[in-house]
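Asker: Need coordinates for the below:
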Amino acid sequence: MLEFTKKTILRSLAKGVVLAAATTFSFGQPAFAESPFHTGVWQLNTKDGPRGLVVSDWLVFEDGLPKRWLYRRAGTNDQNQFDFFTRTINDSGYTPVGIRVYRTGEHAMKYTLAPKGEEPFEVTAERLSIPNYKNSCLSVEKKGNRFYRTWNGTASSNLKKMKLSKSRLTVDGDARNVTVEEVRVGRMGIMEDGKPLAFLTDAGGDYAVLQWFKPGVSVEQMRDKEREILDFASEEVVRNPGGDCDRQIASRLKAMK
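Answerer: Got it, this is the predicted structure:
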């Protein structure tokens, strides 16, 4: 598992690494009518100067790509505060660091990282994007049709190109006959011969994550909205080649002071 500690975080911030898009699953609660308040582009005010933070509904990015899933911690959330467990893409369990976002104003929040066994690290943050904008490119709401397209591979995938339709999945020229169903807002379940094959999960922005199941995952597990599958055969980050969100994010980050 990639070490994700306070020292790593501070080192990343010192280098100006942009954290982007944080994934939050509702664990059986109703989907948000709007994206949660932390979704957007932010300026983190660190002792070493301003740093960028980009958060979708569901993932934290590093180096411009989805990197760390956020799982909302039950019983610790209200409209102004969310506590998360985290998991690095392609790891099989939670990372030993928690994240808390606490709204302090319409365009401000506190962002806290809490590595296990260490003192929490907290900074203030100012929003650079419009909160809960109806057509925000970082939101995953009501975008089911966006899955049915051609996707390009990224530095965080082994595949070069994939295409998904309602009856076929093609990866680097290898086509499979499949069925596809929405298992929750922002996530499609893909089955081959009636057996679960993969999730395609909206990562927000221009990205999605193809999550290949290990053998033995049942249809009931695939459809379960209460329990998350954490252990996959592999997870591959793909990008919509016609997407415009990366450009919009870059434009917002230029507004940092």
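Asker: rest of the way, CA atoms for contacts and neighbours
Answerer: Will do.
Asker: how far away is the residue nearest to the spatial centre of the chain from Lys67?
Answerer: Computing the C-alpha centroid of the chain and ranking residues by Cα atoms, centre = their mean puts Leu59 first, at 1.9 Å. Per Cα to Cα, to the nearest Å, Leu59 is found 7 Å from Lys67.
Asker: Make sure the residue nearest to the centre of the chain is indeed in a strand.
Answerer: Yes. Under DSSP: H, G, I helix; E, B strand; the rest coil, Leu59 sits within a strand.
Asker: wait, what's in contact with it?
Answerer: Ala20, Ala21, Ala22, Thr23, Thr24, Pro66, Lys67, Arg68, Trp69, Leu70, Ala203, Gly204 (Cα atoms under 8 Å, 6 or more residues apart in numbering).
Asker: and it, how far is that from Lys163?
Answerer: If you go by Cα to Cα, the gap between Leu59 and Lys163 works out to 22 Å.
Asker: ok, now Ala198?
Answerer: Distance from Ala198 to Lys163, by Cα to Cα: 14 Å.
Asker: Next: Leu169.
Answerer: Taking Cα to Cα, one finds Leu169 at 6 Å from Lys163.
Asker: ok, now Glu141?
Answerer: In terms of Cα to Cα, Glu141 sits 21 Å off from Lys163.
Asker: ok, those two, which is more surrounded?
Answerer: Set Glu141 next to Lys163 and count neighbours by other Cα atoms under 10 Å: Glu141 wins out with 20 against 17.
Asker: Surely the more buried one is in contact with Glu34?
Answerer: Yes. Assessed by Cα atoms under 8 Å, Glu141 is found in contact with Glu34 at 7.4 Å.
Asker: so what sits against both of these two?
Answerer: What both Glu141 and Glu34 touch, as defined by Cα under 8 Å, 6+ apart, is an empty set.
Asker: The structure of the following sequence is requested for comparison with the preceding one:
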Amino acid sequence: MATFAATGFSVTALAESPFHTGVWQLNTPEGPRGLVVSDWLVFEDGLPKRWLYRRAGTNDANQFDFFTRTIGDPDYTPVGIRVYRTGEHEMKYTIAEKGKDPIEVSAVRLSIPNYKNSCLSVENKGERLFGTWAGTTASTVKKLNVNKTSMTIDGETTKVSVEPVRVGRLGISKDGKPIAFLTDAGGDYAVLQWFKDGVTPELMRDPKREVLDFKAEEILRMPSGTCDRQIASRLKAMK
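Answerer: Predicted coordinates:
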């Protein structure tokens, strides 16, 4: 079972989201391209796609380096990402694929700075993970409802124990055995992460270690969410 001592997920709630969180215009040689990033994930084709794990020891006030992992994969991808702040709403965005020359482009923010109540933020969302979620094209689950004592998937209810294990993440146990995380993906989305055997309660609750290898990761959407519309509106501003 792969685990990783990472600093990619914040342990304590912060006053605002990281600098990279938001909707951006990448100025590529082929023309402008949209980039959507929540606190913890890069979106692709409208859905959360790549987890970001901040590389320890490489960050100062302006530079942030990340390992990446594609949802559903057990290992890091051979692609690293660097964000370098060049202004209040500007950055250099570098993709470094193993064995290839890094590709660096400039980027300008299309969204307002993502403070604690912004739609792509993961921080300070309270108990938003409890409630009803709908399946997406990236899930086998059609409908999920979670409260503190039960989980209902597509009409089948299971008695469980649900507890916050860090900001933006619930740990779900059945008969004392950890079975899944429900993790805030930012925007309108969350990811149901089914554990493989071997995850202990201590590991589930550990705020400093990341489990990388899951039985499955299901992307779910909040039916009442409005962030998708806000993102689409921002992307229309590209020029």
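Asker: Report the TM-score for the pair.
Answerer: Once superposed, the chains reach a TM-score of 0.95 (TM-score structural alignment, normalised by the length of structure 2), with 234 aligned residues with a Cα RMSD of 1.4 Å.
Asker: What is the equivalent residue in structure 2 for the residue nearest to the centre of structure 1?
Answerer: The equivalent of Leu59 of structure 1 in structure 2 is Leu41 (alignment by TM-score structural alignment).
Asker: just to revisit the earlier point, lining up the contacts of Leu59 of structure 1 with structure 2, which overlap?
Answerer: Counting by both residues aligned by TM-score structural alignment, their matches' Cα atoms under 8 Å, the members of the contacts of Leu59 of structure 1 that carry over to structure 2 are Pro66, Lys67, Arg68, Trp69, Leu70, Ala203, Gly204.
Asker: need those in CSV with distance to Gly28 of structure 1, neighbour count and secondary structure, can you?
Answerer: Listed next are the kept ones among the contacts of Leu59 of structure 1 as CSV, based on distance: Cα to Cα, whole Å; neighbours: other Cα atoms under 10 Å; DSSP: H, G, I helix; E, B strand; the rest coil:
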residue, distance to Gly28 of structure 1, neighbour count, secondary structure
Pro66, 23, 30, strand
Lys67, 23, 23, strand
Arg68, 21, 25, strand
Trp69, 17, 25, strand
Leu70, 15, 24, strand
Ala203, 19, 33, strand
Gly204, 20, 29, strand
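Asker: ok, Asn114 of structure 2 - how many residues close by?
Answerer: 20.
Asker: Kindly state which residue of structure 1 is aligned to it.
Answerer: Here Asn114 of structure 2 is matched to Asn132 in structure 1, going by TM-score structural alignment.
Asker: Is that match in a helix, a strand, or coil?
Answerer: Applying three-state DSSP: Asn132 of structure 1 is coil.
Asker: Spatially nearest residue to it, not counting backbone neighbours?
Answerer: Ser35 (5.6 Å; Cα to Cα, 6 or more residues apart in numbering).
Asker: Just give me the neighbour total for the one you found.
Answerer: There are 21 residues near Ser35 of structure 1, going by other Cα under 10 Å.
Asker: show me what contacts the residue nearest to Arg169 of structure 2 when sequence neighbours are not counted?
Answerer: Residue nearest to Arg169 of structure 2 in three dimensions, not counting chain neighbours: Thr183, with 4.4 Å by Cα to Cα, 6+ apart. Neighbour list for Thr183 of structure 2: Leu129, Gly168, Arg169, Leu170, Ala190, Val191, Leu192, Gln193 [criterion: Cα under 8 Å, 6+ apart].
Asker: Thr183 of structure 2 maps to what in structure 1?
Answerer: Thr183 of structure 2 maps onto Thr201 in structure 1, by TM-score structural alignment.
Asker: What distance do you get for that match to Gly117 of structure 1?
Answerer: Taken as Cα to Cα, the span from Thr201 of structure 1 to Gly117 of structure 1 is 32 Å.
Asker: so how far is Arg169 of structure 2 from whatever residue of structure 2 lines up with Val217 of structure 1?
Answerer: Aligned counterpart of Val217 of structure 1 in structure 2: Val199 (TM-score structural alignment). Noted for Val199 of structure 2: a distance of 16 Å to Arg169 of structure 2, by Cα to Cα.
Asker: same question, Gly22 of structure 2
Answerer: Gly22 of structure 2 is 20 Å from Arg169 of structure 2, by Cα to Cα.
Asker: Likewise for Val23 of structure 2?
Answerer: Taken as Cα to Cα, the span from Val23 of structure 2 to Arg169 of structure 2 is 23 Å.
Asker: do the same with Asp75 of structure 2
Answerer: Distance, Asp75 of structure 2 to Arg169 of structure 2, by Cα to Cα: 20 Å.
Asker: Looking at the two, which has the bigger crowd around it?
Answerer: Arg169 (23 against 14).
Asker: thought that one was touching Ala185?
Answerer: No. Using Cα under 8 Å, Arg169 of structure 2 is not in contact with Ala185; the gap is 9.4 Å.
Asker: any idea which helix or strand carries the equivalent of Asn90 of structure 1 over in structure 2?
Answerer: With TM-score structural alignment as the criterion, Asn90 of structure 1 lines up with Gly72 in structure 2. For Gly72 of structure 2, there is no helix or strand it lies in under DSSP states H and E.
Asker: Equivalent analysis for Leu35 of structure 2, please.
Answerer: With DSSP H and E as the test, Leu35 of structure 2 turns up in strand 31-37.
Asker: what's that strand packed up against?
Answerer: strand 22-28, strand 41-44 (3 or more Cα pairs under 8 Å, 6 or more residues apart in numbering; DSSP states H and E).
Asker: list the buried ones in the shortest one?
Answerer: The reference is to strand 41-44 of structure 2. Leu41, Val42, Phe43 (16 or more other Cα atoms under 10 Å).
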